[in-house]
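Asker: missing the sequence, but the structure's below:
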């Protein structure tokens, strides 16, 4: 019995580490939230939304695994317990799994509509190019990853697009959360670069901390985070349909406070605190919209 449990746990642990399931779930939540922003009392949980959530999960998993494929030399130094350096999976198997997942995710996008197909295809190509080439490019790699994170909300909204398009309030809310996600993730990527500075130096990766120093990089990350905090108060000053601002206030206050705490923390701890803040911010938008829908 003990051997059977271990046999089951090992592949599950491998999948958790290789695909970074937590990131996949965050992407899925982003898609759900993006769809929720354009919801107007029609059928919400339909086939298109479920396909979009599954597609985002799979493409994110593919991007994370192909990143491990190209990052194996860096991970030998920075993260030797990652699946490939630790010997739990081979490079060739990782590449094959990544390609299959990319194709599956794009196919699911095509089943939704042409908008989702286009974004799924573009994001898959960007993830592969990022892992293979752009990761060593100063700031461009950080910006690309941040765009990919922000695009999950757009992907979700596109799964619900109708013949009339989107309302102005929907687009405003979508712009706020997408831009906030871009800024906070950009900041987190810079903090991760500070944490990975030794391995990046040995592999000739040009990052902001390597080129301009840790202090300057932390300052840039702080500025990006502060911009995101200012942007988070935008919903209080615009008219939004089915959006409860009181529900939004409590959670976004906690999220912004978490972001401020992250700015005062060491880089290796700061980016982890920021992940929690990003999760709270997602919950703020989610609950504000859900409460708004059920009340009104």
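Answerer: Now that the structure is in, tell me what you want to look at. Keep in mind it's a predicted model, so treat the numbers as computed, not measured.

Asker: from here on, just use CA atoms for contacts and neighbour counts.
Answerer: Fine.

Asker: next up, identify which helix or strand the most centrally placed residue in the chain is on.
Answerer: Against the mean C-alpha coordinate of the chain, by Cα atoms, centre = their mean, the closest residue is residue 149 at 3.5 Å. Using DSSP states H and E, residue 149 sits within helix 140-158.

Asker: so how far is that helix from its chain's centroid?
Answerer: Computed by Cα atoms, centre = their mean, to the nearest Å, the chain-centroid distance of helix 140-158 equals 7 Å.

Asker: can you tell me what sits against it?
Answerer: The contact list for helix 140-158, computed with Cα atoms under 8 Å, 6 or more residues apart in numbering, reads 27-28, 30-38, 49, 52-53, 56, 115-116, 119, 123, 126, 130, 134-135, 174, 177-179, 181-183, 185-186, 189-190.

Asker: need the next SSE after that helix, C-terminal direction.
Answerer: Sequence-wise, the next helix or strand downstream of helix 140-158 (DSSP H and E) is helix 168-195.

Asker: in that following helix, what's buried?
Answerer: In terms of neighbour count (16 or more other Cα atoms under 10 Å), helix 168-195 has its buried residues at 169-170, 172-174, 176-195.

Asker: likewise for stretch 67-77?
Answerer: Buried-residue list, stretch 67-77, by 16+ other Cα under 10 Å: 67, 68, 69, 70, 71, 72, 73, 74, 75, 77.

Asker: show residues contacting that stretch.
Answerer: So stretch 67-77 is in contact with 18, 82, 84-85, 91, 94-95, 128, 131-132, 199-200, 202-203, going by Cα under 8 Å, 6+ apart.

Asker: another structure for you, compare them:
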């Protein structure tokens, strides 16, 4: 029986090896057939354990192979899943870092451009445009889409021209700015001269392009005035660079404000609203106060720049007379302007106009006097802060003057 389980079964060669069959040799043919069938049955019975054993072995092998396949598939799947998760995490991290890097690049680019343009000074131009635009308004019906479009066309064209004359001034003053204003992009090396010239040139082209598309002669004249005086104020060529002279610098500063303000008023009154240009009380006061603020700004901005101006031979009024004297002149001019505005406000025909303009200018005069008493001219941060304060006074003036009726 042990040989059967190991698969070494040998077929019997004669019937004599089977008990009970040897005595049937001499039987008939039918008996022999019966013997053969019995033999086959016995052989089948003897072979079944061997077949069963082999089948069990094959089934066991198949199970083991299947288990190995399943394990391998599971391992491959798990490794693939881990690889996918790792790649997903890596891609997510890479995309996050790329987004942060892109955002940082945009912020840095904006910061450099902001310091190159210095838009705080352009707010003064916006104030001038807003002032003369509101002076041209006679009734609420004037606030039409055409009126707003005309005003924003002026602001857009002047903004690009403003970039031109601020940029050309930095190009001409790059060595001085390395002493006085090292944070500016050209002085710090963040912008090359080529980059600065590209920005300057494109800005001038866009500004004149807006004027040409609008078709307004007053607007073109205002932009041309800014272009010409912005160039002769800064460019270091024969008979130019008027900023070296206190008198000529004052002329340029007045030209930046007074003639241009007239052209803005001319544009809004005639080109946009279709009315004749008339010299009214508000526009006269606006031109006078703009001239006064232009002189004050031109004088005061040189107070923090004395070291660099002395080094490069720029004989500004602050260099010649000293900080305290020039500062006193600036405060006196502002107070004269406020007293004049109060006098004009008292002549207003409407009581509400009289109360607002007189009260507003009295408040600004007192605020200026108090602020002037607290400034330390030896501290550059104090002088820079007061310079910004002067611009804020100009913006407040732009809101008060149109209310004089």
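Answerer: Cool, the structure landed. All of these numbers come straight from a predicted model, not from anything done at the bench.

Asker: ok so, going back, residue in the second structure paired with the residue nearest to the centre of the first structure?
Answerer: Under the alignment (TM-score structural alignment), residue 149 of the first structure pairs with residue 257 in the second structure.

Asker: what do we get in the second structure for residue 32 of the first structure?
Answerer: Counting by TM-score structural alignment, residue 32 of the first structure lines up with residue 130 in the second structure.

Asker: that match and residue 397 touch, don't they?
Answerer: No. The criterion here is Cα atoms under 8 Å, and residue 130 of the second structure misses it with residue 397 at 10.9 Å.

Asker: the two: which is more packed in?
Answerer: Set residue 130 of the second structure next to residue 397 and count neighbours by other Cα atoms under 10 Å: residue 397 wins out with 24 against 21.

Asker: let me know how buried residue 383 of the second structure is, in neighbour terms.
Answerer: Neighbours of residue 383 of the second structure under the rule other Cα under 10 Å: 20.

Asker: isn't it up against residue 302?
Answerer: No. Between residue 383 of the second structure and residue 302 there is no contact under Cα under 8 Å: 10.0 Å.

Asker: all the strands of the first structure, residue numbers only.
Answerer: Listed in chain order, the strands of the first structure (DSSP state E) amount to none at all.

Asker: how about the helices in it?
Answerer: Secondary structure of the first structure (DSSP state H): helices at 2-19, 21-37, 47-70, 72-78, 91-112, 114-132, 140-158, 168-195, 197-202, 208-212, 214-232, 245-263, 267-295.

Asker: make JSON lines out of those helices and add distance to residue 238 of the first structure.
Answerer: Shown next, in JSON lines, are the helices of the first structure (distance: least, Cα to Cα, whole Å):
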{"stretch": "helix 2-19", "distance to residue 238 of the first structure": "38"}
{"stretch": "helix 21-37", "distance to residue 238 of the first structure": "15"}
{"stretch": "helix 47-70", "distance to residue 238 of the first structure": "27"}
{"stretch": "helix 72-78", "distance to residue 238 of the first structure": "45"}
{"stretch": "helix 91-112", "distance to residue 238 of the first structure": "31"}
{"stretch": "helix 114-132", "distance to residue 238 of the first structure": "28"}
{"stretch": "helix 140-158", "distance to residue 238 of the first structure": "20"}
{"stretch": "helix 168-195", "distance to residue 238 of the first structure": "8"}
{"stretch": "helix 197-202", "distance to residue 238 of the first structure": "42"}
{"stretch": "helix 208-212", "distance to residue 238 of the first structure": "36"}
{"stretch": "helix 214-232", "distance to residue 238 of the first structure": "12"}
{"stretch": "helix 245-263", "distance to residue 238 of the first structure": "10"}
{"stretch": "helix 267-295", "distance to residue 238 of the first structure": "14"}
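
Asker: looking at these, spot the one closest to residue 239 of the first structure.
Answerer: Residue 239 of the first structure lies closest to helix 168-195 among the helices of the first structure, at 7.1 Å (Cα to Cα).

Asker: what's the distance between that closest one and the middle of its chain?
Answerer: Taking Cα atoms, centre = their mean, one finds helix 168-195 of the first structure lying 9 Å from the centre of the chain it belongs to.

Asker: and the angle from the strand or helix carrying residue 382 of the second structure to helix 323-346?
Answerer: Using DSSP H and E, residue 382 of the second structure falls within helix 380-400. Counting by axes from the mean of the first three to the mean of the last three Cα atoms, to 10 degrees, helix 380-400 of the second structure points 10 degrees away from the direction of helix 323-346.

Asker: what residues of helix 380-400 of the second structure count as buried?
Answerer: So, applying 16+ other Cα under 10 Å, buried residues of helix 380-400 of the second structure: 383, 386, 387, 390, 391, 393, 394, 395, 397, 398, 399, 400.

Asker: from those residues, which is closest to residue 344 of the second structure?
Answerer: residue 400 (11.7 Å).

Asker: which residue sits closest to that closest one, ignoring its sequence neighbours?
Answerer: Leaving aside its chain neighbours, residue 400 of the second structure sits nearest to residue 357 (6.0 Å; criterion: Cα to Cα, 6 or more residues apart in numbering).

Asker: report how many residues lie close to whichever residue in the first structure pairs up with the one you found.
Answerer: Using TM-score structural alignment, the partner of residue 357 of the second structure in the first structure is residue 248. By other Cα under 10 Å, 24 other residues sit near residue 248 of the first structure.

Asker: what does residue 199 of the first structure give?
Answerer: The local packing of residue 199 of the first structure (other Cα under 10 Å) involves 18 other residues.

Asker: measure the counterpart of it in the second structure to residue 212 of the second structure for me?
Answerer: Counting by TM-score structural alignment, residue 199 of the first structure lines up with residue 308 in the second structure. To residue 212 of the second structure, residue 308 of the second structure is 40 Å away according to Cα to Cα, to the nearest Å.

Asker: is it true that residue 285 of the second structure touches residue 400?
Answerer: No. Applying Cα under 8 Å as the test, residue 285 of the second structure and residue 400 come out as separate, 10.7 Å apart.
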